[in-house]
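Visitor: Provided below for reference: sequence and predicted model.
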Amino acid sequence: MAIYSCNISNVSRAKGSSACATLSYISAEKIRDERTGELYNYGREQRVIEVATMLPAGAPQEYEKAERLFNSIENFEKAENARTAKKIIVALPREFDLDMQSEVIREFIEKNITSKGYACTYAIHHDKDNSNPHCHILIANRQIDSKTGKWANKRKMEYALDDKGERIPLIDKSTGKQKVDSRNRKQWKRISVESNPMDSRETLKDIRISWAEVCNKRLSQDKKIDHRSYEEQFKDKDLKLIPTIHEGYEARAIEAQGGISERCEYNRQVKSKNNLLRQISEELKQLSGQIKELVQEKGAELNERIGNLLRRRAVIKSAGRTSDRERTVTSAGGFAEETADITELISSARNGITDSTAKEENSRAERADREAERERLNRERERKAQERKLQLAREREEYEASFRDYGPSL
């Protein structure tokens, strides 16, 4: 069954990370970091199935080589705490073959990354039995200017706005009036704002949603994935599923060797409990539907009988226009029949109310009995505890008295 997983994180110098080191890890290639001179080589080529670099419009052709692309961004960023790249790891549905996996990844990247001016390299990884196919996407964390082919600015100056959404004037303290420039143009307060979409929460949320959408176009209805958490999915259904935890390569390696990983075992238990919760929820849903159908059926039956009674009454009233003798006979017979039906309906309703009242009273009585039994058990428990306390006190007193009795003779 397809599962949803889309993890997004930063490659940050502040945490000792490097875009070149990350590139070496996902591609299983030797990569030298020109900024530090360090050579990275993580190996494990057998797990890497496909590696490719995708560029936005206007990007330099040399960036088609991933090592050149990420050395360029590493050299461009000067801050010690620079976030030079973004990492995205997505779980690939096992229902997809390699061609479909590649197709899904490229569509996802074109829609969310290169079309927004970012360059990236992706690597599809498989394990031995293809139980964990996934893809690493490494994104240079700065847009490329489509006109110049150079790295774009991450910040820009914008007008500061007040609570009403209007520009805030720059006031000359000496005059109390709004400042003007040499051309007598009014001056307004400006602020520096983040202009790198890849660092915004909205963009990251859209990326998570998009991954589910791209995959679901190719998955059957019963295997579609959902980007929402369990809490979000079932917040209106009174069903709170337990979230699983990330297992990781080491945990799966333990399982592959015949061992039992704590993380994998925990997830198995969670999945079992969640399946039970879903089953209970589905059964409750079915029962609710059956009750609703029964109520509608009984309601329709009652409405039909009332309609018949009203039609009979109309017939009896129209018969009132006949002779007195006919009126007497017809009215007597008609009203007798109508009265019998009404009496039957009232009796049926009364019996239903009586049954409901009896059931409710029985339920109340049962609850009262359970509460009384609970109180009795609590009182009995308290009594025994008190007796035990007194017994211990007496035993302690006797024990201490025995020492007092033998004290003088020692």
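Guide: Received it, and whenever you're ready, just let me know what you need.
Visitor: CA atoms for contacts and neighbours, from now on please.
Guide: OK.
Visitor: Cys264 and Ala251 touch, don't they?
Guide: Yes. Between Cys264 and Ala251 there is a contact under CA atoms under 8 Å: 6.7 Å.
Visitor: specify the local secondary structure of His227.
Guide: Secondary structure, DSSP: H, G, I helix; E, B strand; the rest coil: His227 is coil.
Visitor: try it against this one:
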Amino acid sequence: MIKEKIFHLTIRNFSRGKGHNAIQKGAYRTGLKIEDRKRGLTFNYEKKSQRENISYEMVLPVNASGKFNDPCYFYNEIERSETRGNSRLFKEIELALYKELSEEENKELARQFSQEIFDKYNVPININFHKLNSDNPHCHIVIAQRYIEGEKFTIKNRDLDKRDFVRETRQRWEKCSNAYFKQKNLMLFVSHRSYEDRGINKIAGRHINRKHLIAEEKQEDLCFNKLSMKHNRRQDFKREKNNVIRTIRQEIELVSLVRMSRLEVAGKEVNEMNSKTTVLKLYNNEIESLKIKYGQYKSTIFEKKQIEKEKRQKLQQERASFKERREKHQSKMFHKKNDLEEMKIGHEELKNELKFYSVFNPFDWKKRQKIKRKMVHNKIKQKRKKLEIKREKEHFKYYKKQLNEKKKDLKKERRDIFELYKKQVVTKVKTIKLSKEKKKTKDLNKIVENILNLERYKRDNKIGMKKIIRENKKELSQ
């Protein structure tokens, strides 16, 4: 049984406009002590490196200076080459590596992936391995935005900023991982597509950040992940059960095929004896089979109608409950939006109140601190209220989606009933046509050999309704 591994790949952009510093970010990723030559600051992450067993590698073009092998020089040059206030410093791809692979195998896989990116975009890459001996082995791949010539960065590679880069990178990591699993004979695979895109009835878990600001939201996400895991385990069990049933059925079919072949060999003579039949029997057999079909369609239509009736009743109930929900939702949204507006006005009032107390007057400090505390509480309340509004909207969307799905299901049921009615009418017409043809056919007692199908007999003898009517007309005229 092939097991699916979690696919985790995030692409981030670090820019000066967001307040990022290339040297600080580089020191964190490489686990080194790097000095910012421009500002005279030092960023030291050597203790983190010892704790997490961090190692790094550089992928550089042929024409690049050997100085770029030193991360201190590499990140200082990135910081120096970007002069604008909102310029993008570098891109980062964060990858989750695999516990099933050894430390060296994980490194080799990340190198292959980085080499493919380098071959396409020809920009320098810094690969950083974190926690390879733990339960969370991962890798930070830092991609510089500019080409290298000698000891300096030159023009930017704008292909990295295109939307296709994200899609292609995700597909590339999937192909690299699956090819490596195949090479190492591991029964594992990953997929960059979501469960919904693949048509799998599973629920994806929510990412929980360790720096979760709101405790209630974190608790909600944890509960959601527990329920989703439970649902996914149930789905996996069902799939395994279906696979077992399928294999058993295949084995039964093979056994039955072998048995049938033996019976065919043993009963060849019996088939030859029973190969003779009359035209009347052919007609009767065909009419009988059409009548059976008609009866089957009739029973299925009756069953489908019962199901359609139940679904229609359920839909009517759902519509009534949805109307009530919509009214409640509108009233809730109205009150919550009003509360939010009042909070915003209260915040503005506190701001104006703060202006009355001077920063330089020591007697006003306590009052200023009190007002600032109120402002912080007000901001938190606003965030909570916005979150409530968002959740309320999501709940309403969910109920609306459910109602639409039930409508589609009912329409499908009605289409199926209509198709069955069509088939029933066709069989009825065929039976009437064959019974008329049977009455007007002369050679009903004619014996035919090795023909067990009426259609084949009619095709071989070129017999049809038109020919029979023509012959009957000739006889009447004579």
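Guide: Thanks, I have it. Given the structure is predicted, the values throughout are model-derived calculations rather than measurements.
Visitor: strands of the second structure, start to end?
Guide: 3-4, 9-15, 33-36, 41-44, 55-59, 88-96, 125-130, 138-144, 146-149, 152-156, 188-189, 276-278, 447-449 (DSSP state E).
Visitor: turn those into a markdown table, columns for distance to Glu264 of the second structure and mean neighbour count.
Guide: Putting these into a markdown table (distance: least, CA to CA, whole Å; neighbours: other CA atoms under 10 Å) gives the following:
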| stretch | distance to Glu264 of the second structure | mean neighbour count |
| --- | --- | --- |
| strand 3-4 | 44 | 10 |
| strand 9-15 | 59 | 16 |
| strand 33-36 | 83 | 20 |
| strand 41-44 | 84 | 14 |
| strand 55-59 | 69 | 18 |
| strand 88-96 | 59 | 19 |
| strand 125-130 | 67 | 24 |
| strand 138-144 | 63 | 23 |
| strand 146-149 | 75 | 19 |
| strand 152-156 | 76 | 15 |
| strand 188-189 | 45 | 18 |
| strand 276-278 | 18 | 15 |
| strand 447-449 | 19 | 13 |
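Visitor: can you put those strands in CSV and add distance to Lys408 of the second structure?
Guide: Output for these, formatted as CSV (distance: least, CA to CA, whole Å):
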stretch, distance to Lys408 of the second structure
strand 3-4, 32
strand 9-15, 36
strand 33-36, 61
strand 41-44, 60
strand 55-59, 54
strand 88-96, 40
strand 125-130, 49
strand 138-144, 44
strand 146-149, 52
strand 152-156, 51
strand 188-189, 35
strand 276-278, 51
strand 447-449, 52
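Visitor: quick one: which of the ones you listed is nearest Arg249 of the second structure?
Guide: Smallest distance to Arg249 of the second structure across those (CA to CA): 23.7 Å, for strand 3-4.
Visitor: which strands or helices does the closest one pack on?
Guide: strand 188-189 (3 or more CA pairs under 8 Å, 6 or more residues apart in numbering; DSSP states H and E).
Visitor: where in the first structure does the strand it packs on align, residue-wise?
Guide: Mapped onto the first structure using TM-score structural alignment, strand 188-189 of the second structure covers residues 223-224.
Visitor: for that stretch, which outside residues touch it?
Guide: 1-2, 215-216 (CA atoms under 8 Å, 6 or more residues apart in numbering).
Visitor: which of these has the largest number of neighbours?
Guide: Counting neighbours by other CA atoms under 10 Å, Cys215 leads these with 23 neighbours.
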